[in-house]
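Asks: dropping the sequence and predicted coords here.
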Amino acid sequence: MELHAQKNKLKILIIDDESPIREVLSESLRDDGYEVMAAADGPSGLEVLKSFQPDICFLDIWMPKMDGLEVLTQAVPLHPNTSFVMISGHGTIETAVKSTKIGAWDFIEKPLSLDKISIAIDHIVRLKGEREEKNALLNKLRKTIALVGESAGMQKTRESVTVFAKNNVPVLIEGEVGSGRELAAQNIHFMSPRASGPFAEINCCTLPQDLIEIELFGIEKGTLPGIDKTRRGKIELMNGGTLLIEEVDEMPLVLQEKLVAFIRQGKFKRFGSSDELTSDVRLVLTTTASAAKLKADGKLTADLAQILGQSSMTVPPLRERPEDIYSLVVHFSDIAAKQMASLRKTISEQGMKLMLKHSWPGNVRELKNFIERVYILTPSDFVDVHDLRFAGLVDKKSTAVSSSAENSEFSTFREARAEFEKEFLIKKIQENGGNISKTAEAIGLERSYLHRKIKAYGIEVSL
């Protein structure tokens, strides 16, 4: 919306005990196309505020029945959409500061300059336009990152997100890979007062351990060969925003102690520097286990475990909330249909039953990737069981494991599971052309974990 169009819709209230000021200012603002009302004192001004609901209120400070600061104190909580501009012929710095703290937008001294009045209105209109645009974008974003599902587990997750979004303490999000921990972290950020600030993430599982410190805290110019300029870390770059640290238990213990020092003091040093820096960044961390268990296993320092143990939440795996599968299928179908500019596909009743029976070991991430495959591989708008199987979904009757078990090729369950895992990984790696990163994403595993499995099973990967 253009600035001129926004301004012509503005409603302005003038509260001032001096009649000439009310009349001249009202007439001038009406000539500019604004809807204007005026009040001669504080009490009547408060009544007009209720009925008129102005966008802007020019409020005199020195008035007989009730001064402007008292009017401001009462009005700000009741009229959050009104911008108050204080006007006074006897203003002081102390009065201006006090009115700003109460909630005033600006302070203009008498004798009033119509140019200053016009500038103040322009600034308010621009700010409100930016806020409305930003809120619209945030609301759109919040819908796209919604935590879908009405199960008890997801309701508890949303409640935890709401609670943690209101404060600024570090949060530990526990849960399996692919369960939606990153989504919960994004919700905490975009539901918090930091929503307009930056958001970034670091994955300690995929980064080489000697680079984690540099990614977090930055590095000073000349510290290492090839570092020809100072590089700021995520903690510095995310000032005013949120930093997600994934798989914090993969972070070296020595570095965990540095992170603890930053959490407690708000200060840090770039790698290779002795200068202390500060950053106002909110930390959200993820793991696959509780802080207490990670401490017992030697994966977390006692100090970090204590800090994170005080504010933690859990995102349940998909197998514990099968009642959410249908809602998730609809949600991911809407996204896939929009991305591919197609109609949303209808899945048959038997197809949905097959999907509900599946354990989804890769959790929500696996389901999302599977729905995308269905949309790519199924030309029809109707999806039946054979379409789901063609896209990669199998039930117990059609797995290689059951066939192998019937032939008694394995003496133990562990051997049968290992053989199935090996065959499954070989098949998926081949499907992705030997690309390990794409394979890991497709089946809902961390890349480093997939590498360990490949090594353990002696799988040869050829590009």
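Replies: That came through fine.

Asks: okay, CA-based contacts and neighbour counts for the rest of this
Replies: Will do.

Asks: would it be right to say that residue 38 lies in a strand?
Replies: Yes: judged by DSSP: H, G, I helix; E, B strand; the rest coil, residue 38 forms part of a strand.

Asks: from memory it sits against residue 20, does it?
Replies: No: using Cα atoms under 8 Å, residue 38 is not in contact with residue 20; the gap is 11.6 Å.

Asks: now do the contacts for the residue nearest to residue 173 when sequence neighbours are not counted.
Replies: Nearest in space to residue 173, with sequence neighbours left out and distances taken as Cα to Cα, 6 or more residues apart in numbering, is residue 286 at 4.7 Å. For residue 286, the contact set (Cα atoms under 8 Å, 6 or more residues apart in numbering) comprises 172-175, 181-182, 244-248.

Asks: for PyMOL, what selects the buried ones among the residues you listed?
Replies: A single PyMOL command is used to select the members of those judged buried by 16 or more other Cα atoms under 10 Å:
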select buried, resi 172+173+174+175+181+182+244+245+246+247+248
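
Asks: of the contacts of residue 286, closest to residue 268?
Replies: Distance to residue 268, by Cα to Cα, is smallest for residue 245 among the contacts of residue 286, at 16.4 Å.

Asks: tell me which element residue 182 falls in.
Replies: Using DSSP states H and E, residue 182 falls within helix 181-190.

Asks: looking at residue 38 and residue 20, which is more packed in?
Replies: Shown here are residue 38 and residue 20; by other Cα atoms under 10 Å, residue 38 has more neighbours (21 against 10).

Asks: distance of the closest residue in space to that one that isn't next to it in sequence from residue 172?
Replies: With Cα to Cα, 6+ apart as the criterion, residue 38 has its nearest non-adjacent residue at 4.6 Å, and that residue is residue 14. As judged by Cα to Cα, to the nearest Å, residue 14 and residue 172 stand 50 Å apart.

Asks: got it, and residue 367?
Replies: 24 Å.

Asks: ok, residue 84 next?
Replies: On the measure of Cα to Cα, residue 84 and residue 172 end up 41 Å apart.

Asks: what does residue 99 give?
Replies: 40 Å.

Asks: centre of the chain to stretch 321-340, how far?
Replies: The chain centre lies 20 Å from the centre of stretch 321-340; the measure is Cα atoms, centre = their mean, to the nearest Å.

Asks: comparison target below:
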Amino acid sequence: MVATVLVVDDEKNIRRTLRMVLEGSGFNTLEASSAEQCLEMLRQSEVDLIILDIRLPKMSGIEALQKIRSEPDTRKLPVLMVSGHASVAEAVQAVQLGATDFFEKPLDRDRVLVTVRNALKTWQLQREVEQLRADVEQRYEMIGESPVMRELFAQLEKVAPTSGRVLISGESGTGKELIARAIHRLSPRAGKPFVKVNCAAIPAELIESELFGYERGAFTGAQGRKKGMFELANGGTLFLDEIGDMSASAQAKVLRALQSGEISRVGSERAIAVDVRVLAATNKDLELEVKEGRFREDLYFRLNVVPIVSPPLRDRSEDIPLLAKGFLREFCEANGLREKPIDDEVLEALVERPWPGNVRELRNVVERMAILSGDRITLDDLPEEGVLSEGRRESAPPSTVPRGLGKTGERPTLREYRSRAEKEYILQTLDEVGWNISRAANILGVERTNLHKKMRSYGIRREET
């Protein structure tokens, strides 16, 4: 795409010279003889860069630059200031007001072309970065109008501007990471790094080196110095996802970092100061984990300054149509597909489902329908529910106690019942996907590492089927 340059100068010969130089190098040009004409042309035409003379009749170039920078559509537009007799004070003022560059008359052809090309290249890169940032923010945008979501948004607006630590709890697939990203985006640290660490996905023997970094020779394979997540997040936000799966030794080091604001790389005793806001998330009952000795009480209190609960989808079922349409639109855009209409009957059926995998499961179902449906999504495209579906509940009502639970002749405790139901659900899902762990984890709405842990804890092995 050919860039368009607006040349603003009251001298006709200067405008003519710049037009010949620029058009000879492949640029389109527009001309204005005054600041007033320049501002009017910006409202009417698409311009990629402005070459603006400082000394103009009536409104000066400096005043025009102020107006250009005050308009949302032109605030970031590259502006090159030109003058044959500007004072140093005027040049400094132009730069302070946001001039991209400054050069003097008589104009040098090569200098003009290099400056214009560099300014346009920088402008293009800035727009690409902004677009990428907008795409990321759209992907992590939180959707919902239900009372529970309005209450959550109100909480986020209060906690985000502060430096307080936040512990986000909730079931898998409810959007805990979205909450963490929203807090970061609304905070004074928004322009700094947001670093996510999945504590469940990193082996216990590597978690410390990942969090705090290491020095060369700290262990076998440490061939060079590496910064840890705390250092990478310096000035920004560190999100510790699945904090309940962190090893005891790593918990102790995280506690020290939170207390002192300093960390030490593995293999070094030198303290490194870090300025990090820590957000943590878990799908576990951390209070229970503390009582049973699996999580440090002092770390729990350090993290749980502001507790936020990520609501399950069943508590916000009125948001399901909005979420489904949003996921469908996003998927079609990302895959170059024409957006498909979705029948009201499908949305009503989605609202009635229990969604044990929460928002993540809903997204998977919507994407599956988008892929396999025709020109529109109908009830025929809606996949059948798995275990815990309405059909399953009809054949096994909630009052039915799974076999093998509880002591002989006694009803099971709620915890025992949940454990057995969860084990049966995992087994059934594994059977349905031919024991493909990745597909099963995707359907269940959990990380593969978490599914492996569940299987080990329940003693699930393939021979059971």
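Replies: That came in fine, so what should we check first? For clarity, every value in this text was computed on a predicted model and none was experimentally measured.

Asks: TM-score for this pair?
Replies: TM-score of the superposed chains, computed with TM-score structural alignment, normalised by the length of the first structure, equals 0.72; 439 aligned residues with a Cα RMSD of 4.9 Å.

Asks: can you tell me the closest non-neighbouring residue to the residue nearest the centre of the second structure?
Replies: In the second structure, the residue lying closest to the centroid (Cα atoms, centre = their mean) is residue 140, at 4.6 Å. Excluding its sequence neighbours, the residue lying closest to residue 140 of the second structure (Cα to Cα, 6+ apart) is residue 178, at 5.6 Å.

Asks: tell me how many other residues crowd the aligned partner of that neighbour in the first structure.
Replies: Taking TM-score structural alignment, residue 178 of the second structure has residue 183 as its aligned residue in the first structure. When neighbours are counted by other Cα under 10 Å, residue 183 of the first structure registers 15.

Asks: residue 183 of the first structure contacts residue 144, doesn't it?
Replies: No: with contact defined as Cα under 8 Å, residue 183 of the first structure does not count as touching residue 144 (10.2 Å).

Asks: I'd like to know how many residues surround the nearest residue to residue 372 of the second structure once chain neighbours are set aside.
Replies: Leaving aside its sequence neighbours, residue 372 of the second structure sits nearest to residue 381 (Cα to Cα, 6+ apart; 7.1 Å). By other Cα under 10 Å, the residues close to residue 381 of the second structure number 18.

Asks: then residue 235 of the second structure?
Replies: Count around residue 235 of the second structure with other Cα under 10 Å applied: 19.

Asks: is it in a helix, a strand, or coil?
Replies: coil.

Asks: ok, so what distance separates it from residue 190 of the second structure?
Replies: Look at residue 235 of the second structure and residue 190 of the second structure: by Cα to Cα, they are 10 Å apart.

Asks: now residue 378 of the second structure
Replies: Residue 378 of the second structure is 41 Å from residue 190 of the second structure, by Cα to Cα.

Asks: same question, residue 442 of the second structure
Replies: 31 Å.

Asks: equivalent analysis for residue 113 of the second structure, please.
Replies: Residue 113 of the second structure is 36 Å from residue 190 of the second structure, by Cα to Cα.

Asks: these two - which one has more neighbours?
Replies: Higher neighbour count among residue 113 of the second structure and residue 190: residue 190, with 18 against 15, using other Cα under 10 Å.

Asks: the nearest residue to the more buried one once chain neighbours are set aside: neighbour count?
Replies: Excluding the flanking residues, the one nearest residue 190 of the second structure by Cα to Cα, 6+ apart is residue 184, at 5.5 Å. Neighbours of residue 184 of the second structure under the rule other Cα under 10 Å: 25.

Asks: got a list of what residue 184 of the second structure touches?
Replies: 160, 190, 194, 236-237.

Asks: just flag the most distant two among those.
Replies: So, the contacts of residue 184 of the second structure by Cα to Cα: farthest apart are 160 and 194, at 13.6 Å.

Asks: how big's the offset between the helix or strand encompassing residue 210 of the second structure and the first structure?
Replies: Residue 210 of the second structure is part of helix 207-212, with elements assigned from DSSP H and E. Helix 207-212 of the second structure differs from its equivalent in the first structure by a mean of 2.0 Å after superposition (mean Cα distance after the TM-score superposition for the first structure).

Asks: please name every helix or strand in contact with that helix.
Replies: When contacts are defined as 3 or more Cα pairs under 8 Å, 6 or more residues apart in numbering; DSSP states H and E, helix 207-212 of the second structure sits against helix 229-232, helix 248-260.

Asks: what's the last one packed up against?
Replies: Helix 248-260 of the second structure sits against helix 207-212, strand 262-263, helix 297-303, with contacts defined as 3+ Cα pairs under 8 Å, 6+ apart.

Asks: which parts of the following helix or strand past the last one are buried?
Replies: So that's helix 297-303 of the second structure. Sequence-wise, the next helix or strand downstream of helix 297-303 of the second structure (DSSP H and E) is strand 306-309. Within strand 306-309 of the second structure, the residues scored as buried using 16+ other Cα under 10 Å are residue 308.

Asks: same question for stretch 4-21 of the second structure.
Replies: So stretch 4-21 of the second structure, judged by 16+ other Cα under 10 Å, has buried residues 4-10, 14-15, 18-19, 21.

Asks: how about stretch 246-263 of the first structure?
Replies: 246-253, 255-260, 262-263.

Asks: same deal with stretch 182-194 of the first structure?
Replies: 182, 184-192, 194.

Asks: just flag the most distant two among these.
Replies: 182 and 194 (16.7 Å).

Asks: whatever helix or strand residue 389 of the first structure lives in vs the second structure, average distance?
Replies: Under the criterion of DSSP H and E, residue 389 of the first structure resides in helix 385-390. Taken over the aligned residues, the distance from helix 385-390 of the first structure to the second structure averages 6.1 Å (mean Cα distance after the TM-score superposition for the first structure).
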